[in-house]
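*Asks:* Predicted model follows, preceded by the sequence.
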Amino acid sequence: MKGGAGRCRNCRPDLIMKKIWIEGRWTDTPEHLEVKSPYDGSLIDTVSYADVTYVERAANSARRGAEQMRRLSAAHRSEILLNTARIMQRRFDEFALTLTKEVGKPLRESQNEVDRAIQTITIAAEEAKRIYGQTVPFDATAGAENKRGYYMRVPVGIVLAITPFNAPLNLAAHKVAPALAAGNAVILKPASATPLADTMLVEALLEAGLPPEGINLIIGSGSAVGDALVAHPAVNMVTFTGSPEVGEHIMHIAGLKKLTMELGSSSCVIAMDDADIDAVARKVRVAGYANAGQVCISVQRVIVHEKAYDKFIDKLVPMIGAMNIGDPLDESVDMGPMITETEARRVEQWIQEAVVAGARCMMPVKRSGALLSPTVLADVTPGMKVWDKEVFGPLVAVAPCRDMEHAVELANSTTYGLQAGVFTNRLDDVWQAIEGIDVGGIMINEAPSFRIDAMPYGGVKLSGIGREGPRYAVEEMTDMKLVCFDIGGGRKP
């Protein structure tokens, strides 16, 4: 199985197996899945693993759950989510430890993810009370003088949330919490490699008072269970985070459904010659290697003005070389493993290919299993995989530019457009970047990895469709319903 998970044959009896939540109860399945540490391959826990026969049961349960959720008041939905946030705060350390074990990110990064997930759910709770409609001026049209009306927003029904391995808790919160805030039922399908924190999230929601069939949790393969759920006629919306290839596949099989997709990036930083190069290097050091670079808005490309190019590399390389990599449970460790050895080998191969094509590797590349040393490549050019594609690993590729016009051209030279960061104090360069770079979000004097959970988040081109952030997700997860009154009573206007 992908993502460090494997079929369970000799499950440890000392572990309490996690079950799927379906039809309002925790349910075991004939097949189980081992969840293993990306760092050392040790068994963390086992989970019930569903096949396609459970899809219809989940869909029927969600139908009932959608009716229950639709009848809840906004105040009630808000209170459920606030209670969930309180429960998660109480179990904070347990959530963080679980994330570190199953994802492989350092404990402080896991703590940050738990904190952000709690904020995301709290913001969604507030948005449950802000689902507004608007009056429609029918009488502004000739012949409709006796009409009055408005529109309101109503839940779409059933939202299928498919979440990735890299930030499983907060990205699940970004899908599940707004869906529930809007009055929908949810079917949650986490990545098979990292289902444990999401299972705990469902536990917290249920303890908080969510109707038992307001959510279904189903763990299974994407090609079987995932495809069947996406194509199921009961599902009204799919919200997905993952690769463009899988996103395109979902679009082909989903049918007439609403879709929100966050599909990755090759996010860039532009640093002009007037920028504080020391500060830029520090930002890239953090933003390029968090979670071993397995972040959608991780800094992958750095475009530096040719006058500051050598200085930037001289500042960045020692910082990266000093990073401590290893066991993510060790508090002194700066970076843990990638999710699987297969993924680490892929990134290692891309680095080798780039060097053959003319890039300079600024430090030795070392790999032990899924643990790949952080790397800086200089003199990278468009056409190399490490520039054109999403690396999703601990690698930053650096290239020079002549001016902002050239930098914008390089920034736009990939098929992605999620977020970008621009470092300069010249206003004309700032506006040229804002107007010229094709991305969903642009950060001035900040790294593209900057995100607060309340903001609209999403991209253009192959980076996705729609926006996350609780307020904006609620809009995606509701439909307009128009109401029109004839107040004329048969009178002439």
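*Replies:* Noted; the coordinates are in hand.
*Asks:* from here on, contacts and neighbour counts on C-alpha atoms
*Replies:* OK.
*Asks:* And the helices in the stretch 351-493 of the chain?
*Replies:* 385-388, 404-411, 427-436, 470-476 (DSSP state H, counting those that start in this stretch).
*Asks:* okay if I get those as CSV plus distance to Pro233 and mean neighbour count?
*Replies:* Output for the helices of the stretch 351-493 of the chain, formatted as CSV (distance: least, Cα to Cα, whole Å; neighbours: other Cα atoms under 10 Å):
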stretch, distance to Pro233, mean neighbour count
helix 385-388, 37, 21
helix 404-411, 40, 20
helix 427-436, 41, 15
helix 470-476, 19, 24
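*Asks:* Among those helices, which comes closest to Tyr150?
*Replies:* Of all these, it is helix 470-476 that lies closest to Tyr150, at 16.7 Å by Cα to Cα.
*Asks:* Can you tell me what sits against the closest one?
*Replies:* Contact with helix 470-476 is made by 120, 123-124, 127, 131, 174-175, 177-179, 181-182, 258, 260, 453-454, 456, 466-467, as judged by Cα atoms under 8 Å, 6 or more residues apart in numbering.
*Asks:* here comes the other one, which I'd like you to weigh against the first:
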Amino acid sequence: MSEDTVRAASADVVAAPALIAGTWTSEGPQRDRIGPYLRRVVSRAPEAGPEDVRAATAFAAANAAKVAALSPATRAEILDRAATVTVERRDELARLLALELGKPLKDGRGEVARVADTFAVCAAEARRIGGENLPVAGWPRGAGNTALTFRAPVGVALAITPFNAPANLLAHKLGASFAAGNTTIVKAPPQAPAISAAVVALLIDAGMPTTAVQLLHGGGDVGAALCAAEEVGVISFTGSASTGAAVARAAGAKRLVLELGGNAATIVCEDADVPRAASVCARTGYTNSGQSCISVQRVYVHRSLFGEFVEAFEREVRELKVGDPLDPTTDVGSMVDDEAAERVVSWAAKAAADGARVLLGGVRDGATAAPTIVVDPDPGALVVTQEIFGALVAVLPYDDFDEVVAACNAGRYGLQAGLFTRDIGRIISAWRDLQVGGLIVNGSSNHRLDHLPFGGVKDSGFGRESPRWMIDDYTYVKTMTLRGMSIWGEG
């Protein structure tokens, strides 16, 4: 498979082969992906069976040492070339995202641009991998000795990727794993087989050896079998909290990096710039139809600004263009499937039945959920307490800053939060007191730079999903002690 497969995105059905033991293959039972906007089959992939899992894990174990032997410079050069190739193929990759997921072209192009950045960051991190000269001679028992460390690759990594950002999160997991010197087995999301295959093919075209990567398609049974495989040393998973728990159970005593769910809150304080806050929340609350773990789901607005904010927010949301994801002017495309869109509709209706106002939306056309605004829902409503992962934003008033921080912390998730204020005291206290992995000041919760640590607390997972921090999880510290040989002297 090569760039020709990516360019086949204009065909009726895009082939998404697996890559097992160095060979691209389409053999086995086929699974069709029906595009949520086009309502027809857009891609087709072979489902992995137990023999494919065994072949992939055995091949990975047999070739781990070969991949580890590649110098960091070689790994970095491949990743840098991949960044360049990604930019060249931006439009073709964005089209695949639109076909398979209903993601608007403008969002898809943004994701692909981040893929290029991520590969470039992974290349830089490959060049930084080193170790330490430990201060062993600082204690009498260590005098006369030298101790050194370096970071050794774990060997075989498993990357389980989600549907909502399948290209960039694959770049994070696979790019960082290869930068660390591992061979990686990728389990693609069933909703995005073609874009996953295209990113893997792109890396191979850039020079990544087939000993360093394999790609399997399938559902939860394939993921569970791979997690349980004794050859796998580290697992990076992005997805729901419930599936993350299943991954942990299947994995047993393995290293895990879990980036799970979110129910992100953004606080708009009484000194905020209301027009800017409303514009940012409107733009980032419905990006990718809200299918992001840090998408703006709850906006808490100081009561003195509540009416002004709601009016400005509604005006901004009404300006969003909803429709064909292949239209470059579309802002909001379809959700991943009809069930996801129905969740938005039903949760909005339930909130309304309990006294909230559905100011906008609350309806769907197939898998396309209209951008929905729910105003002043009950604090116990599903749209407040649970992750909707969809095109809905709840707006609630608050009176006291400490109380709104407590409200943000009340749920089971803690991934990221936003805060609009000019008060440095509030900024510091929010950074200290909000139970989240990251705080965005004068921005919404939905902001991410791919070279910064990203991850959460509580049911939002553990570990940090960014190349530098992922490399720590993909490697282990190896120590060497030189007895009777000291760079510090003998005295």
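*Replies:* Sure thing, it's come through. Predicted, not measured: the structure shown is a model, and the values here were computed from it.
*Asks:* Could you tell me the TM-score of the two chains?
*Replies:* Overlay of the two chains. TM-score (TM-score structural alignment, normalised by the length of the second structure): 0.95; 480 aligned residues with a Cα RMSD of 1.7 Å.
*Asks:* about what we covered before: I'd like to know which of the helices of the stretch 351-493 of the first structure lies nearest to Lys311 of the first structure.
*Replies:* Using Cα to Cα, these put helix 404-411 closest to Lys311 of the first structure, at 17.5 Å.
*Asks:* residues contacting the alignment partner in the first structure of Phe306 of the second structure?
*Replies:* Under the alignment (TM-score structural alignment), Phe306 of the second structure maps onto Tyr309 of the first structure. Contacts for Tyr309 of the first structure were tallied using Cα under 8 Å, 6+ apart; they are 399-400.
*Asks:* any idea how far Ser449 of the first structure is from Tyr309 of the first structure?
*Replies:* To Ser449 of the first structure, Tyr309 of the first structure is 21 Å away according to Cα to Cα, to the nearest Å.
*Asks:* same thing with His252 of the first structure?
*Replies:* Distance of His252 of the first structure to Ser449 of the first structure, computed by Cα to Cα: 30 Å.
*Asks:* more crowded one of the two?
*Replies:* Ser449 (25 against 11; other Cα atoms under 10 Å).
*Asks:* Spell out, range by range, the helices that occur in the stretch 51-200 of the first structure.
*Replies:* Secondary structure of the stretch 51-200 of the first structure (DSSP H, counting those that start in this stretch): helices located at 55-71, 74-90, 92-103, 107-127, 168-181, 196-207.
*Asks:* Mind putting these into JSON lines with distance to Asp40 of the first structure?
*Replies:* Putting those into JSON lines (distance: least, Cα to Cα, whole Å) gives the following:
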{"stretch": "helix 55-71", "distance to Asp40 of the first structure": "33"}
{"stretch": "helix 74-90", "distance to Asp40 of the first structure": "28"}
{"stretch": "helix 92-103", "distance to Asp40 of the first structure": "10"}
{"stretch": "helix 107-127", "distance to Asp40 of the first structure": "16"}
{"stretch": "helix 168-181", "distance to Asp40 of the first structure": "20"}
{"stretch": "helix 196-207", "distance to Asp40 of the first structure": "18"}
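*Asks:* Check those for me and report the most buried one.
*Replies:* helix 168-181 (a mean of 28; mean count of other Cα atoms under 10 Å).
*Asks:* Counting by contacts, list what it packs against.
*Replies:* helix 74-90, helix 107-127, strand 158-162, strand 185-189, helix 196-207, helix 470-476 (3 or more Cα pairs under 8 Å, 6 or more residues apart in numbering; DSSP states H and E).
*Asks:* Would you check the span in the second structure matched by it?
*Replies:* Under the criterion TM-score structural alignment, helix 168-181 of the first structure matches residues 166-179.
*Asks:* Stretch 439-453 of the first structure now?
*Replies:* The aligned range for stretch 439-453 of the first structure in the second structure is 436-450, by TM-score structural alignment.
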